[in-house]
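[1] Sequence and predicted structure, then a few things I'm wondering about:
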Amino acid sequence: MKKIAVFASGNGSNFQSLVDAEKAGRLVGHIQVLISDKPDAYVNVRAKKENVPVFSFEPKQYTSKADYETVIVEILKEMEIELIVLAGYMRLIGPTLLKSFPYKIINLHPSLLPAFPGLNAIGQAIEYGVKFTGVTVHFVDEGMDTGPIITQRTVAVTGDDDVDTLSEKIHQVEHQLLPETVNLILANKISINKRRVLINEN
C-alpha cells in the first residue's frame, strides 16, 4: 500500500477525514506519518490517538527553511513516502521539499482557485458577496496556491451565511474531496500536460 505523509498546523479535521477513510477501506494509501509545525496543535493529539507517528518541529529552532526541510526530507525518504498531503499546513513549501518530491505534494484550499488564494479565503468570499465558493485540491509549486489544479467542488453561499456557517459547509466538502483526490493520484489516474491536470476515471 502506498505511503502518505500529512502536513498540518491546526485542528486536523482533514487529517482525521483521511484516517477515517483509511479505516473504512476507502483510501488507497496508508497514512504513515504526520508532520506538524505546531507542537501544541490538536492535530498532534488526533494522530497519537490513531497511532500515527508524529514529527513535530518548531521552525524557529532552525536557522533556515532549508535546514528544517532537509530534516523532513530525510524522514520522508526513510519512510518511503510517495505522496505528501498538506491539510491545513500554514507554511509555504520551499525548494528543498519541492525538488525532492516533484508533483508529489498536494494542497487543500477552501476556495475555487484562482479566486481567494492565501489566508482567510472563506472570509474573503463572504466579503466579496459571491454566490458560490468551494474547495480546490492542487499540486504545490513555489507560489501561494498557484500550482496546477487537480479537483474542485462548489459550495453555495447564501445570504444567511457567515464565516462560521460557510466554514462548516466547506469542511463537509473537504472531507469528501480530499480522500477522493488522494485515491485518484495513488491509483495513477492523474497526468499533467503543460501544467494542465488530466484525470482518467476509467
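    Thanks, I have the structure now. Owing to the predicted nature of the structure, the values given are computational and were not obtained by experimental measurement.
[2] Could you use CA atoms for every contact and neighbour count after this?
    Will do.
[3] Surely residue 106 is within a strand?
    Yes. Counting by DSSP: H, G, I helix; E, B strand; the rest coil, residue 106 falls inside a strand.
[4] Give me the neighbour count for the closest residue to it other than its chain neighbours.
    In this structure, residue 106 finds its nearest non-sequential neighbour in residue 139, 4.4 Å apart by C-alpha to C-alpha, 6 or more residues apart in numbering. Neighbours of residue 139 under the rule other C-alpha atoms under 10 Å: 23.
[5] if I read this right, residue 139 contacts residue 148, doesn't it?
    Yes. If you go by C-alpha atoms under 8 Å, residue 139 and residue 148 touch, sitting 5.3 Å apart.
[6] Check it against this one:
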Amino acid sequence: MCKERLGILCSGRGSNLASIIEAVERGDIPAEIAIVIADKADAYALERAREKGIPAVPVIYRDYAERADFERALLKELQAHGVTLVVLAGFMRILSPIFVHAYTGRILNIHPALLPSFPGAHAHRDALAYGVKVSGCTVHFVDEGMDSGPIIMQAAVPVLEGDTEETLAARVLEQEHRIFPASIKLYVEGRLRTDGRKVQILHVAEGGSL
C-alpha cells in the first residue's frame, strides 16, 4: 500500500509544521511530506522544511493578479509532487471552491478556537473580547466555507484572568501541536469516516484491522 503524500501549506513560522515533521520522523504518522509551500518568500516554515531535506517552494500570493491564478499555481506544485493530502498549517488564505474541489475530503486545517465559535483570522482576539472562560483549537476537514468543515478533533484550554492574545495563543498552540499530528495520523491510517457533519473515529481491532 502506497504511503500518503502530504503537501503542507504555511504562511509563517511553521511551528505546526515542525510538530508534523517530528511525528513523521518518529513514525507516528506513516506518511511522507512531499512538499511544503508558503505564500510568503520569507516564511520561516520554508527554512524548517529545507533543513530536513523536504522540498520547499514559495508561491507568492501577491505575484498573481487573480486568486484563481494563485490557486492554480498551488495545485500545479501539489500535483507535480504527487500530493494526496493537503494540510493547512497556519495557512492564512481562504481557498476557493475550485481548490477545495480538487482535493475534496483531502484537506485538513487547524484553527485556534473551538469551532463553530470564533472562525476567521482573529480567533484569540474575538474569544477574549467575548469573555469566554474556555478556548482551544479545532482540526477539521476543509469545505467551501470559512472554518466550517466537519470537525475531527478539539482540545480545550482555560482562559485565565489577565490573558492577552499572546498568552492565550501560546497555551492553545501547545494543544495544536498535539492534536494536529494525531488527526493526520487518523486520516493516514484510514480511521476517519464522515457522515454529513459528523466525523467518526474508527478504532483498530486486535490484529490491526478496523
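    It's in. As the structure is a computational prediction, the values presented were derived from the model and not from experiment.
[7] Mind checking the TM-score on these two?
    Laid over one another, the chains give 0.95 as their TM-score (TM-score structural alignment, normalised by the length of structure 1), with 202 aligned residues with a C-alpha RMSD of 1.3 Å.
[8] What's the match for the residue nearest to residue 106 of structure 1 in structure 2?
    Alignment note (TM-score structural alignment): residue 139 of structure 1 maps to residue 141 of structure 2.
[9] just to revisit the earlier point, how much space separates the residue nearest to residue 106 of structure 1 from residue 46 of structure 1?
    With distances taken as C-alpha to C-alpha, to the nearest Å, residue 139 of structure 1 is found 25 Å from residue 46 of structure 1.
[10] Ok, residue 83 of structure 1 next?
    As judged by C-alpha to C-alpha, residue 83 of structure 1 and residue 46 of structure 1 stand 20 Å apart.
[11] who's more crowded, the two?
    Neighbour tally, residue 83 of structure 1 and residue 46, criterion other C-alpha under 10 Å: the higher count belongs to residue 83, 23 against 18.
[12] how about that one, what's its partner in structure 2?
    Aligned partner of residue 83 of structure 1 by TM-score structural alignment: residue 85.
[13] against structure 1, where does the helix ranked longest in structure 2 fall?
    Identified as the longest helix of structure 2 according to DSSP state H is helix 165-188. Counting by TM-score structural alignment, helix 165-188 of structure 2 pairs with residues 163-186 of structure 1.
[14] Now find how far off-centre the matching stretch is within its chain.
    Stretch 163-186 of structure 1 sits 10 Å away from the centroid of its parent chain (C-alpha atoms, centre = their mean, to the nearest Å).
[15] what does stretch 105-113 of structure 2 give?
    For stretch 105-113 of structure 2, the distance to the chain centre is 5 Å (C-alpha atoms, centre = their mean).
[16] Stretch 103-110 of structure 2 too?
    Relative to the centre of its chain, stretch 103-110 of structure 2 is centred 8 Å away, using C-alpha atoms, centre = their mean.
[17] can you name the residues of structure 1 that it overlays?
    Counting by TM-score structural alignment, stretch 103-110 of structure 2 falls onto residues 101-108 of structure 1.
[18] Show me which residues of that stretch are buried.
    Residues of stretch 101-108 of structure 1 classed as buried by neighbour count (16 or more other C-alpha atoms under 10 Å): 101, 103-108.
[19] any idea which of these is the one closest to residue 170 of structure 1?
    Taking C-alpha to C-alpha as the measure, residue 170 of structure 1 sits nearest to residue 108 out of those, at 11.2 Å.
[20] Strands of structure 2, start to end?
    For structure 2, applying DSSP state E gives strands covering 4-10, 31-38, 56-58, 85-88, 107-111, 134-141, 151-158, 192-195, 198-201.
[21] Could I get those strands in JSON lines, plus columns for distance to residue 185 of structure 2?
    Listed next are the strands of structure 2 as JSON lines, based on distance: least, C-alpha to C-alpha, whole Å:
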{"stretch": "strand 4-10", "distance to residue 185 of structure 2": "10"}
{"stretch": "strand 31-38", "distance to residue 185 of structure 2": "8"}
{"stretch": "strand 56-58", "distance to residue 185 of structure 2": "22"}
{"stretch": "strand 85-88", "distance to residue 185 of structure 2": "12"}
{"stretch": "strand 107-111", "distance to residue 185 of structure 2": "12"}
{"stretch": "strand 134-141", "distance to residue 185 of structure 2": "12"}
{"stretch": "strand 151-158", "distance to residue 185 of structure 2": "12"}
{"stretch": "strand 192-195", "distance to residue 185 of structure 2": "10"}
{"stretch": "strand 198-201", "distance to residue 185 of structure 2": "11"}
